[in-house]
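Trainee: below is the sequence, then the predicted model.
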Amino acid sequence: MQNIDVLDRQILEVLSSDVKKSYAEMAKMFNVSTGTIHIRIEKLRQAGVIQEMTIKLDERKLGFDVCSFIGITLKRAKDYGGVIKQLESIDEVIEAYYTTGTYGIFIKVMTHSMEELHQVLTRKIQAIDEIQSTETLVSMQNPIRRNIKI
C-alpha cells in the first residue's frame, strides 16, 4: 500500500503504542470524525497494513524468565517447510525466521527456566530429524523493544 497519508501514519503510530485507544479518542486527537477513523482503520486492515490488533505481554511478569534465540542448520534446504510445521507445534517457540547465512531458520524461544530451555531444546527441537544442528544464544536483557517507526 503506497498511499498512506499523514492521518494513516498518525493512526498507526497511536495504535502501535496503545491498541486500546478508542476511535473517539483518536478522532478528537486528530480533529476528524469517529467515522473517518473507522474507515481509515478498515482501509488499513483490508490493505494488509494492519494484520491484527494485539497487546504486548511482559513475559517476565508471567514467569518466562529465559529468552533465547536458536539458530538451526537443516540437513537439506528442502526440509524447511516440514521443520517449520513441527516448530509451530512447540508452544515455547514464539517466532521463526527463514534466514540467509549460517542458519536456515532462526527462532525465538521463551521458557520459565534454563532447565525448561534445556528440555525444550533436547526433547523437542533437536528431536526433529531434519535438523542437523543448533546454536543457542540466551538473552540477558531486552533494552530496546518497540514497533517500527512509521
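Mentor: It's in.

Trainee: switch to C-alpha atoms for all contacts and neighbour counts from now on
Mentor: Will do.

Trainee: list the contacts for the residue nearest to the spatial centre of the chain?
Mentor: Using CA atoms, centre = their mean, the residue of the chain that lies closest to the mean C-alpha position is residue 95, 5.7 Å off. The contact partners of residue 95, taken as CA atoms under 8 Å, 6 or more residues apart in numbering, are 107-109.

Trainee: okay, now the one to match up with it:
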Amino acid sequence: MDSIDYKILNILQKNSRQKASAISPEVNLSVSAVIERIRKMEREGILQKYTIKVDHKRLGYDLTAFVGVTLELPIYYDNFIQVTREMSSVLFCNYVTGEFDFILKVMATATEELEKIHHEIMKIKGVLSIKTFFVLSNCKDDVQIPEDSFLNFDH
C-alpha cells in the first residue's frame, strides 16, 4: 500500500458508498485506476466488508452494556467464542488480558431483555463469573483508522 491507497481507504471509511468517480479527483487518478486499487485492497483482505452505521436507540435498543466474562479454564474458550458468535444480542466479543477473559458488548431493548442475556451468558459452559458495565452515554463511537495514520505513509 502507498499513500494513495491510504487516501482512498480514508475516503471509503467516511462513506463506503463513495463512487470511484468522486474519489478520482481527490487522489489525482483516473476512475479506472481508483477502481483497480479498491479491487486490489479487496483481494488482499484490507477491505473486507462495506456496511452501514445504525442508530440503535432509534430501533428501540435503549440499553448498551459491556460484560466482562471470566472462564473457569482455558479449555472453555473455543466453546465460549462459538456460542457468543451465535448470540445476536452480542455485538462484539473480544478476548482480552487483565481481570476478565472476554469483554462483550451487548444491546437490549429493556432491562428484562438484558437480564435474559445475562442468564444466557451465565449458562455457557465454563463461565465462572460476569460483571456488567452499563453505558450511560456514548461519547465516541468511531470504527475508522485514525486519519493521521495515513499521513506521510509510503511503502
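Mentor: Received the coordinates, thanks. Because the structure is predicted, anything quoted here is derived from the model rather than measured.

Trainee: show me what contacts residue 125 of structure 1?
Mentor: Counting by CA under 8 Å, 6+ apart, residue 125 of structure 1 has contacts residue 87.

Trainee: tell me the SS of the counterpart of residue 22 of structure 2 in structure 1?
Mentor: By TM-score structural alignment, residue 22 of structure 2 lines up with residue 25 in structure 1. Of the three states, residue 25 of structure 1 takes helix according to DSSP: H, G, I helix; E, B strand; the rest coil.

Trainee: and residue 25 of structure 1, what does it touch?
Mentor: Counted by CA under 8 Å, 6+ apart, residue 25 of structure 1 has zero contacts.

Trainee: trace the residue nearest to the centre of structure 1 over to structure 2, please.
Mentor: For residue 95 of structure 1, the residue aligned by TM-score structural alignment is residue 92.

Trainee: same question for residue 55 of structure 1.
Mentor: So, by TM-score structural alignment, residue 55 of structure 1 is matched to residue 52.

Trainee: can you check residue 66 of structure 1 too?
Mentor: Per TM-score structural alignment, the equivalent position to residue 66 of structure 1 in structure 2 is residue 63.

Trainee: I figured its match was touching residue 108, is that so?
Mentor: Yes. Using CA atoms under 8 Å, residue 63 of structure 2 is in contact with residue 108, at 5.1 Å.

Trainee: list residues touching both of these two?
Mentor: With CA under 8 Å, 6+ apart, residue 63 of structure 2 and residue 108 have common neighbours residue 114.

Trainee: could you check which residue of structure 1 pairs with residue 118 of structure 2?
Mentor: In structure 1, residue 118 of structure 2 lands on residue 121 (TM-score structural alignment).

Trainee: residues near its match, how many?
Mentor: 17 (other CA atoms under 10 Å).

Trainee: would you say it is within a strand?
Mentor: No. Per three-state DSSP, residue 121 of structure 1 lies outside any strand segment and is helix.

Trainee: quick check: it vs residue 115 of structure 1, distance?
Mentor: Using CA to CA, to the nearest Å, one gets 10 Å for the distance from residue 121 of structure 1 to residue 115 of structure 1.

Trainee: what are the ranges of the helices in structure 2?
Mentor: With DSSP state H, the ranges of helices along structure 2 come out as 3-14, 20-27, 31-43, 77-85, 111-123.
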